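In: Quick one: sequence and predicted model below, then my questions.
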Amino acid sequence: MASENYLLSDEDMRHFITRGYVQVHTDFEDNLHQKIYDQVEHILETEGNPGNNILPRIPNIQKVFDHPKVVGTLTSLLGENYVIHPHRYCHLRDPGSGDQGWHKDDYIFDQNVRHHRFRWVMAFYYPQDVTADMGATA
């Protein structure tokens, strides 16, 4: 169970409902994100895109999803005993390569997407600073 200290506040929940996202900032040592970034860059440069194998290749990413603030946020949104989907594709977009294009993600395990309460959230992890002009999957 997530610690009560890390569950989203009413204000955070309102932000998520009205804006569709919430940012979670972790308090790891300064170099963890840099280590993850360097490992990702090395894999992309030497082997290409690892596809859905990014988490097994870089286990430190799991530390981010296990952080109490992340667990508290996901618990607030999805309830206890949520499951993390195995799709962890590493999207590589080179500078100047253009947009990915509009598409609908597949709900492979739940084709009925009309529920009174959402059942899925997408968690994006950025080990580096990003700006709005870089796009959502920077």
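Out: Okay, I see it.

In: Please count neighbours and contacts with C-alpha atoms only from this point.
Out: OK.

In: by contact count, what packs against the top helix by length along the chain?
Out: When the chain is parsed with DSSP state H, its longest helix is helix 30-47. Contacts defined by 3 or more C-alpha pairs under 8 Å, 6 or more residues apart in numbering; DSSP states H and E place helix 30-47 against helix 60-66.

In: Going by neighbour count, which residues of the longest helix of the chain are buried?
Out: Using 16 or more other C-alpha atoms under 10 Å as the test for burial, helix 30-47 gives 32-33, 36-37, 40.

In: closest to residue 18 among the residues you listed?
Out: Residue 18 has its nearest neighbour among those in residue 33, at 29.2 Å by C-alpha to C-alpha.

In: Okay, the closest one and residue 71: tell me how far apart.
Out: Note on residue 33: its distance to residue 71, by C-alpha to C-alpha, to the nearest Å, is 18 Å.

In: Next: residue 34.
Out: From residue 34 to residue 71 the distance is 22 Å (C-alpha to C-alpha).

In: Could you do residue 60 as well?
Out: Relative to residue 71, residue 60 is positioned 16 Å away (C-alpha to C-alpha).

In: Out of these two, name the residue with the larger neighbour count.
Out: In this view residue 60 and residue 71 are compared by other C-alpha atoms under 10 Å, and residue 71 has more residues nearby, 20 against 15.

In: Can you say which helix or strand has the more buried one in it?
Out: Using DSSP states H and E, residue 71 sits within helix 68-78.

In: And here is the other one:
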Amino acid sequence: FNDVFSPVVKHSSIRVLLALVAMYDLELEQLDVKTAFLHGELEEQIYIEQPHRFEVDGKEDHVCLLKKSLYGLKQSPRQWYKRFDSFMLGHGYTRSMYDSCVYFWKLNDGSFVYLLFYVDDMIIATK
């Protein structure tokens, strides 16, 4: 693996969103995605020792093939970002050309949603 960089929202994007919230009296929410890094899909094969107390009798020297990202893997934040980005784009959001962690969705009734993404935390503003 070579790609371990995971983008985060720019500070200037956060400041702009907070200014928009104040100017237009938008609703603002913050949330944290629990166990976010466990949802990333691995792009390479990674083997780990059998977890303590879960060893298979007679096969203690065998290893396990990891099928999902884990906390502590260098590529976990990147894989989580890729999965989240794919989900957002697949559900109609538009990614900002200026900041890859800013998403926008305008609904047919004229309302809209701004979502800023920082690792496993989000700020959402809507009208």
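Out: Nice, I can see it. None of the values given here were measured: they were computed from a predicted structure.

In: List the TM-score for the superposed pair.
Out: TM-score for the superposed chains, counting by TM-score structural alignment, normalised by the length of structure 2: 0.27, backed by 56 aligned residues with a C-alpha RMSD of 4.3 Å.

In: export the buried residues of helix 30-47 of structure 1 to a markdown table and tack on distance to residue 76 of structure 1?
Out: Compiled in a markdown table, the buried residues of helix 30-47 of structure 1 are given as follows (distance: C-alpha to C-alpha, whole Å):
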| residue | distance to residue 76 of structure 1 |
| --- | --- |
| 32 | 25 |
| 33 | 24 |
| 36 | 26 |
| 37 | 28 |
| 40 | 29 |
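
In: Nearest to residue 78 of structure 1 among these?
Out: The closest of the buried residues of helix 30-47 of structure 1, once distances to residue 78 of structure 1 are taken by C-alpha to C-alpha, is residue 33, at 25.7 Å.

In: the longest strand in structure 2 is where?
Out: Looking across structure 2 with DSSP state E, the single longest strand is strand 41-49.

In: Just list what that strand packs against, helices and strands only.
Out: In this structure, strand 41-49 of structure 2 packs against strand 63-68, helix 76-90, with contacts taken as 3+ C-alpha pairs under 8 Å, 6+ apart.

In: mind running it again at 7 Å?
Out: strand 63-68 (3 or more C-alpha pairs under 7 Å, 6 or more residues apart in numbering; DSSP states H and E).

In: what separates residue 36 of structure 1 from residue 47 of structure 1, distance-wise?
Out: Distance check for residue 36 of structure 1 against residue 47 of structure 1: by C-alpha to C-alpha, it reads 16 Å.

In: wait, residue 66 of structure 1
Out: 27 Å.

In: Residue 76 of structure 1 now?
Out: Following C-alpha to C-alpha, the distance that separates residue 76 of structure 1 from residue 47 of structure 1 is 37 Å.

In: cool, residue 39 of structure 1 as well?
Out: Going from residue 39 of structure 1 to residue 47 of structure 1 by C-alpha to C-alpha gives 12 Å.

In: again, but for residue 70 of structure 1
Out: Taking C-alpha to C-alpha, one finds residue 70 of structure 1 at 30 Å from residue 47 of structure 1.

In: mind checking which helix or strand residue 23 of structure 2 is in?
Out: Assigned by DSSP H and E, residue 23 of structure 2 falls in helix 11-24.

In: Check what contacts that helix and list those residues.
Out: For helix 11-24 of structure 2, contacts defined as C-alpha atoms under 7 Å, 6 or more residues apart in numbering pick out residue 125.

In: for that helix, which positions count as buried?
Out: Within helix 11-24 of structure 2, the residues scored as buried using 16+ other C-alpha under 10 Å are 17, 21.

In: so after that helix, what's the next helix or strand?
Out: With DSSP H and E, the next secondary element past helix 11-24 of structure 2 is strand 27-32.

In: Let me know the secondary structure of residue 55 of structure 1.
Out: helix (DSSP: H, G, I helix; E, B strand; the rest coil).
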